[in-house]
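> Sequence and predicted model, in that order:
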Amino acid sequence: MSSSDFKLGITKTFPCNYLPEEQERLLIAVDDRFQNNDSYTWLMTQGFRRSGNQIYRPHCPSCNACQSIRVLVDSFSPSRSQKRLLKRNSHFVLNKSTELKDDYYPLYERYINTVHADGAMYPASYQQFKNFLSCKISEQLFIETWDKEELISVAVTDKLENGLSAVYTFYHPDYRKSALGILSILNQIRICAEINLPYLYLGYQIDKCQKMNYKDRYFPYEKLTENNWLIVNK
């Protein structure tokens, strides 16, 4: 597929959810031919991402703060703090599922209504949960973290042709000190290696946004810059 093979939609500008002083605009992949894993994988290499079944990429009039990042799985080496985190949380148990379970919703609701009560997704609803996290475009993997009998985290992940895409992670607010977001990324990297996929796509790094400036800590990684993936080492 090449850029001449498809048409894109473009939204009107609207206030940015991450940088309040900026205006946001999106390119939308509206063609039905995008609704399959091969096309979605190619679009991810071009800096797109999905929310539900809508595939989009920032196309803002005066800002390029959103930077696509993907971890180089084969070369990844955890930092000392990441190694300590893995050791500290080694008692947690991981399970994997290929379906979005209704049983996840209470954890999702608690996470949104506690951790993101100041955000655009508050208050949580079941319909929002389904629309946001379910997907018909690609195979999905739901990485569950359990503390004994309690589900404490779910990492929603898409399986692409060349990697995994970290879509969203929600967790029990009482476990904030366990850094379950970081733990989920480290587990996704490990699963990529186990199934021989070269990349973990982390979405958009936004340096000036506290909630979105954590994705550049997994070295080495590649950053999409002027349509080229450039390697960043420590």
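That came through fine.
> contacts and neighbour counts: CA atoms only from here.
OK.
> in stretch 143-150, what's buried?
Going by neighbour count (16 or more other CA atoms under 10 Å), the buried part of stretch 143-150 is 143-146.
> what would these look like in TSV with secondary structure and distance to residue 152?
Shown next, in TSV, are the buried residues of stretch 143-150 (DSSP: H, G, I helix; E, B strand; the rest coil; distance: CA to CA, whole Å):
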residue	secondary structure	distance to residue 152
143	strand	11
144	strand	8
145	strand	6
146	strand	6
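> Use this one as the comparison:
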Amino acid sequence: MGSTRIRFYQTHNGPCPYRSNGDWNNLAFQTQNLSEEAYGSLLDLGFRRSGFSVYHPICSGCTNCIPIRVNTSTFKASRSQRKTWHKNQDLRVEHHPSGFCQQGFQLYSKYQQNWHQCGSPVTESDYLDFLIHSPVRTEMLYYYDQDRLLAIGWIDVLEKMLSSVYFIFDPDEASRRLGVYSLLYEIEYARKLEKNWLYLGYWVEDSQKMSYKSDFQPAELLFNKKWVPFKQHHDLFSKHNAST
């Protein structure tokens, strides 16, 4: 990252969305321009981004948010994943640079209101700040059933990896398991681009919202600033906790 000066700040985001107690706090900074190399290095330190905000969890007494990445070159789909893949072969996927469109915003609003039961209406400004603005090269993947938009995925395309940013889908199509299908599609896309890693954000073992990420194997988890095979992580984590 050279000599670029970064000004960090702490954010206090209210109750944790992944566990029943505790607050959600981050160490963050704002940037409108990051090199692929710089953001790749930040991913390897456990950072993620939301819009122009790059952040890392710093929740008091909690280390449950663990960065996870999938080895795309050796990934093997499970029987259930193969079934989901074949079930959705009728869909058309279009790649576009990150940008605003009314159809995408309407799907985002429906997803937040119905799937996440968001209490207040989302605004276009919220949508832009959260998903459309990006300091790196970001693609939006539009999933269509003929002319009907069913889902959108956001991915950051970096020098050595892809980073899966966010995914929304029509709640009426939950039976398609579009979240699973989108990750399978992104893995195949990474292979096509000859990128060996797909970064999935944070894995939270006891959270139904986040634990599904461990279904994509082989995967690695970030432990003490080093990537370790998923199956070894529990042993290392247990030993670490026992010694502290």
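Done, it's in. Since the structure is predicted, the reported quantities are computational estimates derived from the model, not experimental observations.
> so what number do they get for TM-score?
With the length set by TM-score structural alignment, normalised by the length of structure 1, the two chains reach a TM-score of 0.90; 231 aligned residues with a CA RMSD of 2.3 Å.
> In TSV, list the buried residues of stretch 143-150 of structure 1 along with distance to residue 179 of structure 1.
Formatted as TSV, the buried residues of stretch 143-150 of structure 1 follow (distance: CA to CA, whole Å):
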residue	distance to residue 179 of structure 1
143	15
144	15
145	12
146	14
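> element containing the nearest residue to residue 58 of structure 2 once chain neighbours are set aside, please.
In this structure, residue 58 of structure 2 finds its nearest non-sequential neighbour in residue 26, 5.1 Å apart by CA to CA, 6 or more residues apart in numbering. Taking DSSP states H and E as the criterion, residue 26 of structure 2 maps to strand 23-30.
> That strand: what's the following helix or strand?
Once the chain leaves strand 23-30 of structure 2, the next helix or strand it forms, by DSSP H and E, is helix 36-43.
> residues making contact with that next one?
1, 48, 136, 158-161 (CA atoms under 8 Å, 6 or more residues apart in numbering).
> nearest to residue 149 of structure 2, of these?
Using CA to CA, residue 136 comes nearest to residue 149 of structure 2 of the contacts of helix 36-43 of structure 2, at 25.1 Å.
> Am I right that that closest one is in a strand?
No: read with DSSP: H, G, I helix; E, B strand; the rest coil, residue 136 of structure 2 is coil and lies in no strand.
> What's the match for it in structure 1?
Counting by TM-score structural alignment, residue 136 of structure 2 corresponds to residue 138 in structure 1.
> I'd like to know how far that match sits from residue 204 of structure 1.
To residue 204 of structure 1, residue 138 of structure 1 is 20 Å away according to CA to CA, to the nearest Å.
> now residue 158 of structure 1
Counting by CA to CA, the gap from residue 158 of structure 1 to residue 204 of structure 1 is 16 Å.
> For the longest helix belonging to structure 2, grab the matching residue range in structure 1.
Criterion DSSP state H: the longest helix present in structure 2 is helix 178-192. Aligned by TM-score structural alignment, helix 178-192 of structure 2 falls on residues 180-194 of structure 1.
> Cheers, nothing more for now.
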